[in-house]
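Participant: Test case, fold it:
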Amino acid sequence: MIDLRKQDHLGVTSSSKDGDIHNKDAFLFLGNCPAHRYEAIITDPPYEIGIAGKDWDCKKLRIDVLAYQFHRVLKPGGNVFVFCSDFQFGDWYRELSRYFTRLRKYAWCKPDSRGTNKGMFQESFELGLHVCSENAYFDMEDRYKNYVVAGKTSGNERMMPDPDEEWSTKKGEKTLHPTQKKLSVIETLVTALSKKGDTILDPFAGTGTLGVAAKNLGRKFEMVEYGFRNHIAAWDRILGEE
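Facilitator: Got it, this is the predicted structure:
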């Protein structure tokens, strides 16, 4: 019997009343996507740093292509938020500034981040970039001046492989997805950058945190995830919220 969890890619789509998850290549999906489809894009693409030796995080990311496609599929007045590594930040800023007039840095502070670096300071933040046009929507019912978003990077929220699966004990491989974001962080972004009923795209969905946040907050979602195991995990999370 074939264990579908170990299949790299099957090209399926899982659909619900709240949104869809596509097991597809993000670049191909974006290339075939109609223009002006989404009110917001909130995503966490690969960082290109080879974390835990993962192949998907070692390949060169075509940030120029993604910036163009994000602008093309976004509705006028929409928002884009991208998590990125520090050495990617300049590329994201340069490419997105070709299409958007407002760009703001964002730092997710992680005071409870785990691990030690002997002889070094502990790195405890991740960068993000919020871009939009002059007339973009922003939640004015809450105030975000000097706003600090902090939270653990691991713990009960991190998804584990199924009990009968073999998994590594290497750094970054003790959970199903090594860079899963905290739900409250994504919910903050969803609230700030979209209205109820809006549709949000995440073309690098991982284990589906954006979909859970969107559903919790009355938004629609469309997510793309190439890894079939992550696709299953994301869909299980969405069904678990029913």
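
Participant: Every contact and neighbour count from this point should use C-alpha atoms.
Facilitator: OK.

Participant: show me where this structure has helices.
Facilitator: Taking DSSP state H as the criterion, the chain carries its helices at 26-31, 63-73, 89-96, 183-193, 209-216, 228-240.

Participant: helices and strands around the second one, which ones?
Facilitator: On a contact count with 3 or more C-alpha pairs under 8 Å, 6 or more residues apart in numbering; DSSP states H and E, helix 63-73 meets helix 26-31, helix 89-96.

Participant: and F121, how far is that from E187?
Facilitator: Distance, F121 to E187, using C-alpha to C-alpha, to the nearest Å: 29 Å.

Participant: out of the helices of the chain, deepest packed?
Facilitator: Comparing the helices of the chain by mean neighbour count (mean count of other C-alpha atoms under 10 Å), helix 209-216 ranks first with a mean of 24.

Participant: How many neighbouring residues does P203 have?
Facilitator: Residues near P203, counting by other C-alpha atoms under 10 Å, number 26.

Participant: Contact partners for it?
Facilitator: P203 makes contact with A26, L30, T43, P45, E222, M223, V224, E225, according to C-alpha atoms under 8 Å, 6 or more residues apart in numbering.

Participant: Determine the longest strand present in this protein.
Facilitator: Counting residues, the longest strand found in the chain (DSSP state E) is strand 74-84.

Participant: Now show me the structure for the sequence below, then we'll compare the two:
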Amino acid sequence: MPQIRLYNSDCIEAMKNIGDHTIDLIVTDPPYNLGNFMKNRDTNLSKMRDNFFGSAGWDDMEFEEWEKSMDTFFKSSARVMKKGGTMIVFMAIIKVETIIKLAQKHGFYYKTTGIWHKTNPMPRNMNLHFVNSTEAWVYFTYKTRTGTFNNDGAMFHDFVETAVTSNGERKYGKHPTQKPESLIQHFVELLSNREDWVLDPFMGSGTTGVVAKRTERNFIGVELNEIYFEIAKSRIEGENK
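Facilitator: Down below sits the predicted model:
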């Protein structure tokens, strides 16, 4: 059985418990810091969903504060990452340039920026403008220009298409930015091997942990919010029972 370690803690503090250069893959979805930006736009988000991320309290930092926190995250990630390890970071497109700059500062090699396309997005303001159906992901390797890539000779595009998270994956509780398991499994299987160590420092509701356990990877997950931590813990423990 895979080894699973979960921390209900700030990710920087929790990562101090991880040994140097022991992580093979980081797949994570940190705060995009769009709360204040979205509140000032005519999106009606708060009216359309009762768990709008902009009201959660963790997505409304001043830009300089957010940038500093992400810089610390990449510094901590560099310490725990193996040479040749891989990182996938989901991020708002308008923040990608900042993320690349910070990651490169700490030894991560920028590979590409890809897109996740949601086939069934919420039709917010569909009569006013284009419906938002995409999110970006940024692909890095650490200290090398290549890493694990289990493509078996097949061609993989930098465009991943799935439905949004199903209700079945929310049975333990809802998270406002929860990613579907099929999306995360795409990256975990392609960029790591069985018995590798996978880390998600912004675990949320635990999707990366569920996928890591299912695919026989060891997993370390960190989530600050106690409610989401308990959801993640229940989901990961319930996998394969």
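
Participant: want to throw the helices of structure 1 into TSV with distance to P161 of structure 1?
Facilitator: TSV is the format used below for the helices of structure 1 (distance: least, C-alpha to C-alpha, whole Å):
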stretch	distance to P161 of structure 1
helix 26-31	24
helix 63-73	30
helix 89-96	31
helix 183-193	19
helix 209-216	16
helix 228-240	9
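
Participant: Tell me which of these sits nearest to D18 of structure 1.
Facilitator: Closest to D18 of structure 1 of the helices of structure 1 is helix 209-216 (C-alpha to C-alpha; 6.4 Å).

Participant: Trace that closest one over to structure 2 and give me the residue numbers.
Facilitator: Mapping helix 209-216 of structure 1 onto structure 2 (TM-score structural alignment) gives residues 207-214.

Participant: Now the two most distant members of the contacts of P203 of structure 1.
Facilitator: With distances taken as C-alpha to C-alpha, the most widely separated pair in the contacts of P203 of structure 1 is P45 and E222, at 15.2 Å.

Participant: The match of helix 209-216 of structure 1 vs structure 1, average distance?
Facilitator: Its matched residues in structure 1 lie on average 0.6 Å from stretch 207-214 of structure 2 after superposition (mean C-alpha distance after the TM-score superposition for structure 1).

Participant: can you list the residues that contact that stretch?
Facilitator: By C-alpha under 8 Å, 6+ apart, the residues outside stretch 207-214 of structure 2 that reach it are 2, 4, 27-28, 178-181, 184-185, 188, 198, 200, 203, 218-221, 232, 235-236, 239-240.

Participant: Check stretch 96-109 of structure 2 too.
Facilitator: Residues outside stretch 96-109 of structure 2 that contact it (C-alpha under 8 Å, 6+ apart) are 67, 70-71, 74-75, 78, 110, 136, 138, 140-145.

Participant: re earlier: most neighbours, which of the contacts of P203 of structure 1?
Facilitator: Counting by other C-alpha under 10 Å, top hit in the contacts of P203 of structure 1: M223 with 28 neighbours.

Participant: of the helices of structure 1, which approaches K110 of structure 1 most closely?
Facilitator: Nearest to K110 of structure 1, of all those, is helix 183-193, at 10.9 Å by C-alpha to C-alpha.

Participant: looking at structure 2, where would I find the counterpart of the closest one?
Facilitator: Using TM-score structural alignment, helix 183-193 of structure 1 corresponds to residues 181-191 of structure 2.

Participant: Check the mean deviation of that stretch from structure 1.
Facilitator: Mean for stretch 181-191 of structure 2 is 0.4 Å (mean C-alpha distance after the TM-score superposition for structure 1).

Participant: Tell me who's in contact with the counterpart of G19 of structure 1 in structure 2.
Facilitator: Here G19 of structure 1 is matched to I4 in structure 2, going by TM-score structural alignment. Residues in contact with I4 of structure 2, defined by C-alpha under 8 Å, 6+ apart, are K213, N218, F219, I220.

Participant: how close does I4 of structure 2 sit to V198 of structure 2?
Facilitator: Going from I4 of structure 2 to V198 of structure 2 by C-alpha to C-alpha gives 10 Å.

Participant: list residues touching both of these two?
Facilitator: N218, F219, I220.

Participant: can you redo those residues as a markdown table with distance to N150 of structure 2?
Facilitator: A markdown table is the format used below for the shared contacts of I4 and V198 of structure 2 (distance: C-alpha to C-alpha, whole Å):
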| residue | distance to N150 of structure 2 |
| --- | --- |
| N218 | 18 |
| F219 | 19 |
| I220 | 22 |
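
Participant: And the residue in structure 2 that D91 of structure 1 lines up against, how close does it get to S76 of structure 2?
Facilitator: Matched to structure 2 by TM-score structural alignment, D91 of structure 1 sits across from T98. Taking C-alpha to C-alpha as the measure, T98 of structure 2 falls 17 Å from S76 of structure 2.

Participant: do the same with D24 of structure 2
Facilitator: For D24 of structure 2, the distance to S76 of structure 2 equals 14 Å [C-alpha to C-alpha].
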